[in-house]
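S.K.: Fold the following for me, if possible:
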Amino acid sequence: MKATLLIELLTEELPPKSLAKLGLSFREQMQKALSEAGFIDAGNEGRWYATPRRLALQFDACLESQPDRVIEKKGPAVASGVGADGTPTKALEGFMRSAGVEFAQLEKLSDGKAEYFVARIKKTGERIDMYLPDMMEAALKKLPVAKLMRWGAGEAQFVRPVHGLMLMHGARTIPGKVLDLDSRNVTRGHRFMSVGVIDIPRAENYEAILEKEGRVIASFDKRRAMIVEQLDRAAGQLTWLRDEALLDEVTALVEFPAVYEANFDVEFLAVPQECLILTMKANQKYFPLMDGSKLTHRFLVVSNMKVADPINIVTGNARVVRPRLADAKFFFETDKKTPLSARIGKLSRVVYHNKLGTQGERVDRLVKLAAAIARRIGADAMQAEQAALLAKADLVTDMVGEFPELQGIMGRYYALADGEPAVVADAIQSHYQPRFNGDTLPQGHVACAVALADKLDALIGFFGIGQIPTGDKDPFGLRRAALGVLRILMETPLALSLPDLIDDAAAGFAPELFSGNWRAASADFFKERLRHMLRDAGHDPKAVDAVLALDPTRIDQVPAKLAAVKAFAALPEAEALAAANKRVGNILKKVEGAVAPGFDNSLLQEAAERALAAMLPVVKADAEAAFERGDYTASLQALAKLRTPVDAFFNDVMVNAEDPALRANRLGLLATLHNAMNRVADISKLSS
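M.R.: Alright, predicted model coming up:
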């Protein structure tokens, strides 16, 4: 018989930031276990529910008993399973006992190498009652839980104490014990808006009954959608500040959401809005209301109580947030009394890394590096120096001490209050950008110079002392820093050589501090980050490999080279030329020692090699001219003229001739061809 299977754990308040992950993982583990045991189809994903005080699952069309199955059990090889007299050996007798079969019931199968015995055992399907408790115990142990708790006098462990268990199949309560709790067909509703236990007569009615009688919206996704809809409606003509992580968190904090509007004193708007927003979001879980890009003194509260008159909720939240905002205002006003320039000395007492020195020493490096980069791109080196000098000063302010997320942001406000130029203040804020994938880039060459200096100093410093990311471990955020450097160079764009930048950054450290082949390691690291970045952006992997095979030093030229490779790959001659280029490369690799490009026309004998030698200088000149003016597409497309003479050369000419002079001349001709074909990219990578 098929019916809906219901599973519910009633708990104390679960961790809100991981609630959705717990619910999804629980569903995944139970779906896998139930389908493998034959109770549900493999494609039956069921429904998962997660509220602050429960994890629950429903699977429709779940069998009460497994279907009968034939289990095939492989035994010993025939050669070792029977003796010379035809009787079973000890090994085969042991296999028959474990499988519960007689010799006459065994079958013989071949895997192509040898024959072996097989026992086919008919297994009668068991009721779900036999399996479900153990399945649940196993699934719960696999949930992504950092730390388990014990409660009461028992030995059960879970992320939070569990006080109720419900296992139902249709109208039947499945008997069983999980986490020392016996299964019942009852649950509890909202902590304040419902009273007592709630009977669940049938498993399929769980969600509807819980909402109607228990005032609990069990579905995490439905509850989240309700919150968004209420926030939209409550905001009216204003806009609520959307934050997906905060939405997930408040969804995990409420069982029956209701949105109310509250406000704070207008005087607090004199504080930078980033401080107020962070205070409201991080500490109070409020959604600030914006008028365009400007913060208003109104905010929205997602409450766990729907009441006719919310005055107490509104005034209570307004009263709670006031001291938080007052603290922010106090920090801001106090911090402004000390100029950023007067705080720089304190950075010498802040350790950056035990091998790389203090923040003060790091600032000294950033000043020199930012100035060097600014000069390379024609920016104001003095402004870059000043921005780099002040970039880390806000780390020793009260505001950033309370809210580390505001580093850089507060530096900009304090710099403007100190009378620093806007260019310098903006560079202080944006030198951390991009902070994450898709974040905006620093604007202006001064800001880019300081941002590049910050990221390159970190990368080269940590690579120099051997602190290289491995696997998923990247404690110093070096992958993010490398992607930031690459994005700034490519998207701004900036005509800078990456190896030159690495050298500039390394110059700030004492040579004896570095060990190992850090330079090659850092170059490879940048290359692999660039490869992932370009592939993630949707570029053809073969085109990416073709461009990166030449280790481009100018990252700003990479997009144009990718576009050129894409256009070249669309030509009818592309596949043949790519294959020929691959062949040429393989021939040259087999030659002992490097083959210098160049050839002697007087040694050309075959018509095909003379034709290639005549066409090659013309095509090479056209390709070189286009390359020098930055027209990489035209440079690659010029190579199309070589297809016919290259095909003829490989059809008619033996490269490895017996005459050494003839052989060397032909290899030199191929080396010249190879160089001409691989200025923009290694087109052999396009060959299938």
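S.K.: C-alpha from now on. contacts and neighbour counts both.
M.R.: Will do.
S.K.: which parts of stretch 423-433 are buried?
M.R.: Neighbour counts using 16 or more other C-alpha atoms under 10 Å place 423-433 of stretch 423-433 among the buried residues.
S.K.: Just give me the closest of these to Gly170.
M.R.: The closest of the buried residues of stretch 423-433 to Gly170 turns out to be Gln433 (C-alpha to C-alpha; 55.2 Å).
S.K.: Leaving out sequence neighbours, find the closest residue to Thr4.
M.R.: Asp60 (4.2 Å; C-alpha to C-alpha, 6 or more residues apart in numbering).
S.K.: so what's that neighbour up against?
M.R.: 2-5, 44, 46, 204 (C-alpha atoms under 8 Å, 6 or more residues apart in numbering).
S.K.: Need the buried residues of stretch 423-433 in JSON lines (columns: secondary structure).
M.R.: What follows is these, written out as JSON lines (DSSP: H, G, I helix; E, B strand; the rest coil):
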{"residue": "Val423", "secondary structure": "helix"}
{"residue": "Val424", "secondary structure": "helix"}
{"residue": "Ala425", "secondary structure": "helix"}
{"residue": "Asp426", "secondary structure": "helix"}
{"residue": "Ala427", "secondary structure": "helix"}
{"residue": "Ile428", "secondary structure": "helix"}
{"residue": "Gln429", "secondary structure": "helix"}
{"residue": "Ser430", "secondary structure": "helix"}
{"residue": "His431", "secondary structure": "coil"}
{"residue": "Tyr432", "secondary structure": "coil"}
{"residue": "Gln433", "secondary structure": "coil"}
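S.K.: Let's see this one next, to set against the first:
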Amino acid sequence: MTTENLLVELFVEELPPKALRKLGDAFAQGIAASLGSQGLLTSDSAIQGFATPRRLAVHVSGVLDKAQDKPVSQKLMPVAVGLKDGAASPALLKKLASLGLDESAVAQLKREGEGKNEALFLDGVQAGATLAEGLQKALEETIRQLPIPKVMTYQLETGVDLPGWDSVQFVRPAHGLVALHGASVVPVHALGLQSGNTTHGHRFEAKVSQIVLEHADRYAEQLREQGAVIAHYDTRLESIKSQLQAAAAQVGQGSQPVQDEALLEEVNSLVERPHVLTCQFEEAFLQVPQECLILTMKANQKYFPLLAADGTLTNRFLLVSNISPQDASAVIEGNERVVRPRLADAKFFFDQDRKKTLASRLPQLDKVVYHNKLGTQGERVERVRAIARAIAGSLGVDAAQADLAAQLAKTDLVTDMVGEFPELQGTMGRYYALNDGLPEPVADAIEDHYKPRFAGDSLPRGDVGVVVALADKLETLVGMFGIGNLPTGDKDPFALRRHALGVIRMLVEKAPQLALADVLAHVQASFAGRIPAQTEFSDVTASLSQFIYERLAGSLREQGYSAQEVDAVLALQPQRLADVAQRLQAVRAFAQLPEAQALAAANKRVGNILKKAGGAVDAQVKQELLQEEAEQQLYAALQAVAPVAQAAYATGDYTNSLQALAALKAPVDAFFDSVMVNADDAALKANRLGLLKTLQEAMNRVADLSRLAS
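M.R.: Take a look at the predicted model:
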């Protein structure tokens, strides 16, 4: 057996840029993993993947030309079937014959197991796979499992003497396959291609039409020198980043390219040897909101706009070219000529939109269907307005401004600019509101009512924005839950999970005084006549509340709280979500007490007893019916501890409220050791249940401590 480094390359037509990194990683890892599972790699084998718009490749070090043979033990059949009176049965002889053996092999068989499970086994040696066999299997498995976004079918000529066409399916038509073990070609095939040692370089700038690869280790070097290709994905990406910074520094005045990782990845997947050039456009276009210009340059042209040191847009932009001509003026002028109509369109939309006020566009919303069961956008706006006024009243926010912002928040949806660039909804609404002379808090709220748009996004900057954002998200949540349009699995077309998380964040960070139940109650009146008559609104809000608490639980677990801690606090469904973090800290501190586990277990036992009692149990105790010393001591302890815990709870000191309960451990233990709760005397039983109910209420104000029982 010899060991060499292996190179495998699949040369294809231009791959989808947004999928290139995943395809490259999957190709490299798939080939290596399959070879490893077949015993063709050594302990120190290393993997390096390559991906350009026109190739997927992997270099694997320490690859064997043949895997080691390994001993195997093959189960043939039960002894009762294979041997009759100590002699081989016809079934056993037939099985041996199928393996190329005769009756003489019977003596070599082993018996393992006992009784009915005793079986005959044949020891042998399994030949290790050759590299050609192993790589063929690896190619087939890897290509089959690639994360291809959309498969295309193309025709491939399969013969010279007898021309014919076979249908091949892959992400893009494949034109070359390289498989080199050191300097030797490994004979494999894939997608109608036979392996060889030749590949192609840059489509326009390669020095030779075909590159004959000398050795697996020279792949990247030969592609760079002869083919003008940077084969390694991350190396190419770093080159783009450094060139962008260098070009920005050359422009000067603290200029920086717009930071956009997704755009960087996409552009990197469009070029094989990046070359950054600096272009410009007329300064007159800077009168248009910079968000519009930046979006059109990024989305339509894949350019990197340059920002000044203060974050404002300049009239310069950077492009990443796939060619490096000695005189780049033609490339620069061509791109400047291409971008001009795009910017002119943006300016035209902006100028036209400003000729009409946002208020004048309100009637158009009555013609836009929001949902066939929930009416038009105009009807939805009226619901959001009503909710916003109610929430504003609860928070002491200017209700008139909240109402106006809610009324106009969706009007930019019917503007030309947002029609062309839906990503700018809200952003353009703010510009147009300021153009109409509306107060800045209203304009800010129009932009911010979509926030938070994603995990980690900022919250609305002002109180009016918080009110309208809450109203907008709650209207969506209640409406969709009301008509039964709920998310399923990974499908959530109305982004209800994101809306719920947004509501949680705002209630915690911006409106801590609001109770969830009160907020949902504000929504109810606005849906009169829209929620189906047979639907109980209480069922809708209960279902939605559960949905919100589930999102909150997931978020808290991601923040490092244990499932037990989260479960204990959220089991009580605390209405002020801003209190949840304090409750969790209190539960965590309580759990460290030596009395914690005993009290949690007792709490769980109390809950089970009360549940079995059936019906509602009143937390009332008649002192004269306390006969046993242990129940008298528990009652006395409760009289002393409960007021202290309650006082701390009332001031929001949840930690001290829970820690005061530690004094109950001894009397609770004594009670369960010596008192029969289910006494024959009905009055005694009811009194003892009342005592346990009082205990449960005292213990479970901050959290359901029974959830902490291990």
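S.K.: So the residue nearest to Thr4 of the first structure: helix, strand or coil?
M.R.: strand.
S.K.: thinking again about what came up before, which of the contacts of Asp60 of the first structure line up with contacts in the second structure?
M.R.: Retained in the second structure (both residues aligned by TM-score structural alignment, their matches' C-alpha atoms under 8 Å) from the contacts of Asp60 of the first structure: 3-5, 44, 46.
S.K.: Just the ones of the residues you listed in strands?
M.R.: 3-5 (DSSP state E).
S.K.: can you map out the helices along the stretch 51-200 of the first structure?
M.R.: According to DSSP state H, counting those that start in this stretch, the stretch 51-200 of the first structure carries its helices in the segments 78-81, 90-99, 132-141.
S.K.: what range in the second structure does stretch 239-257 of the first structure sit on?
M.R.: Using TM-score structural alignment, stretch 239-257 of the first structure lines up with residues 256-274 of the second structure.
S.K.: list the buried ones in the matching stretch?
M.R.: 256-258, 263-274.
S.K.: wait, which of those is closest to Val186 of the second structure?
M.R.: Glu272 (26.5 Å).
S.K.: Identify the residues contacting the closest residue to the closest one other than its chain neighbours.
M.R.: With sequence-adjacent residues excluded and distances taken as C-alpha to C-alpha, 6+ apart, Glu272 of the second structure is closest to Val229, at 5.1 Å. Residues counted as contacts of Val229 of the second structure (C-alpha under 8 Å, 6+ apart) are 201-202, 206, 223, 272-273.
S.K.: Go through those and flag the ones preserved in the first structure.
M.R.: Among the contacts of Val229 of the second structure, the ones still in contact in the first structure (both residues aligned by TM-score structural alignment, their matches' C-alpha under 8 Å) are 201-202, 223, 272-273.
S.K.: Pick the one among those closest to Met152 of the second structure.
M.R.: Glu272 (23.0 Å).
S.K.: Isn't the closest one up against Asn322?
M.R.: Yes: Glu272 of the second structure lies in contact with Asn322 (C-alpha atoms under 8 Å); the separation is 6.4 Å.
S.K.: how about the counterpart of Leu389 of the first structure in the second structure, what does it touch?
M.R.: Counting by TM-score structural alignment, Leu389 of the first structure lines up with Gln407 in the second structure. Gln407 of the second structure makes contact with 381-382, 384-385, according to C-alpha under 8 Å, 6+ apart.
S.K.: Can you tell me what sits against stretch 157-173 of the first structure?
M.R.: 3-14, 62, 64, 140, 145, 147-151, 174-176, 178-179, 181-187, 201-204.
S.K.: Can you check the distance spanned by it, start to finish?
M.R.: By C-alpha to C-alpha, to the nearest Å, the extent of stretch 157-173 of the first structure from end to end equals 24 Å.
S.K.: That stretch: which residues count as buried?
M.R.: For stretch 157-173 of the first structure, by 16+ other C-alpha under 10 Å, it's 157-162, 164-171, 173.
S.K.: out of those, which are inside strands?
M.R.: Going by DSSP E, the strands hold 157-158, 162, 164-169, 173 from those.
S.K.: Between all of those, which two are at the greatest distance?
M.R.: Gln157 and His169 (25.7 Å).
S.K.: Tell me the spacing between the residue of the second structure most remote from its centre and Val79 of the second structure.
M.R.: Residue farthest from the centre of the second structure, counting by C-alpha atoms, centre = their mean, is Asp85 at 65.1 Å. Separation of Asp85 of the second structure from Val79 of the second structure (C-alpha to C-alpha) stands at 11 Å.
S.K.: Just give me the closest of the contacts of Gln407 of the second structure to Ala105 of the second structure.
M.R.: Closest approach to Ala105 of the second structure among the contacts of Gln407 of the second structure (C-alpha to C-alpha): Val384, at 84.8 Å.
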